[in-house]
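> Return atomic coordinates for the entry below.
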Amino acid sequence: MAEFSFSDLETIIRDRAHSGDPDSWTAKLFARGIDKAAQKLGEEAVETVIAAVKGDRQGLVSESADLIYHWFVVLGLSDVPLSDVLKELESRTGRSGIAEKASRPKG
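Presented below is the predicted three-dimensional model:
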C-alpha cells in the first residue's frame, strides 16, 4: 500500500468540497463556509492540546488527524494551497526560530 500524503488529503478535500454529496462532511463544511470551518479547526486544536497534556497517545493521534483535516479544509476555503505553506516553512529553515520571529512584521 502506498503511503498516504498531505498531497493526497488536499486532493481528496478539493474533490469532495463541491461534490454536493449529502453524506460528505467535507461538502457540508464547504457549504457552511469559513466561519464554521475555522470554528471546527479551533475546537480540534483544543482537543489536540488536551490529549497531549493528558499523555493520551491514541487520543493525540486521533485528534491530530482531525486537526490536520480541518486545517486543510480552512486552507481550501481560503484558496491557500499546501504548497504555499510548505514554501513558507522552507523559507524559514536555516534561520533560528527566534531570528525568524523577530523578522516578522509587527501588528
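
> all contacts plus neighbour counts: C-alpha atoms, from now on.
OK.

> Would you map the helices across the chain?
Ranges of helices in the chain, per DSSP state H, are 6-17, 25-32, 34-54, 57-77, 82-92, 97-103.

> Export the ones you listed as a markdown table, with columns for mean neighbour count.
As requested, the helices of the chain are exported to a markdown table (neighbours: other Cα atoms under 10 Å):
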| stretch | mean neighbour count |
| --- | --- |
| helix 6-17 | 15 |
| helix 25-32 | 18 |
| helix 34-54 | 17 |
| helix 57-77 | 19 |
| helix 82-92 | 11 |
| helix 97-103 | 10 |
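
> And this one, please, so the two structures can be compared:
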Amino acid sequence: MNNVLQELYQIVEGRKNERQEGSYTCYLFEKGLDKILKKCGEECSEVIIAAKNGDKKETVLELSDLLYHLTVLMVNEGISWEDVAGELSARETKTGNLKQFHQVDKNT
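This next block holds a predicted model:
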C-alpha cells in the first residue's frame, strides 16, 4: 500500500520538476497553493458526502481523489510521506492524549 503512495508522490514530484503540457498536475502547480488548497477542500467535502450517503464505492473514489490532491500539496510544500509516517509513528506511543474541550458555562 505504501508503495502506491510513494509511486504517486514520485509521479507528482516529476510533474512539478518537468512540466508536461495538458497535465492536470502541472495545471495545479501553475495555479499555485490557493488552487491546490481549494481542491483539497473540495475533495474533503466530497469524501464526507459520499461517506454520509453510505456509498462505499463512491467514498473510495473520493478518498483516492483526496489522497491525490493531498500528495500534490505535500510535493508543493516539500513534505514527504516519510515526514507524515514519522509523525504517525511518534503518535503510536502516546496514550491518554484526548484533547480537553473548553467548557462554557451557559448560565453566565
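
> where does the TM-score land?
Laid over one another, the chains give 0.84 as their TM-score (TM-score structural alignment, normalised by the length of the first structure), with 99 aligned residues with a Cα RMSD of 1.7 Å.

> For residue 71 of the second structure, give me its contacts.
8, 9, 12 (Cα atoms under 8 Å, 6 or more residues apart in numbering).

> which residues touch the last one?
Looking back up the chat, that one is residue 12 of the second structure. With Cα under 8 Å, 6+ apart, residue 12 of the second structure has these contacts: 25, 71, 72, 75.

> The first structure: which residue goes with the second one?
Under the alignment by TM-score structural alignment, residue 71 of the second structure pairs with residue 72 in the first structure.

> Distance check, its match against residue 49 of the first structure.
According to Cα to Cα, to the nearest Å, residue 72 of the first structure stands 18 Å off from residue 49 of the first structure.

> Not counting sequence-adjacent ones, nearest residue to residue 37 of the second structure?
Once flanking residues are discounted, residue 37 of the second structure sits nearest to residue 73: 7.3 Å by Cα to Cα, 6 or more residues apart in numbering.

> Which residue would you name as the spatial centre of the second structure?
residue 70 (2.9 Å; Cα atoms, centre = their mean).
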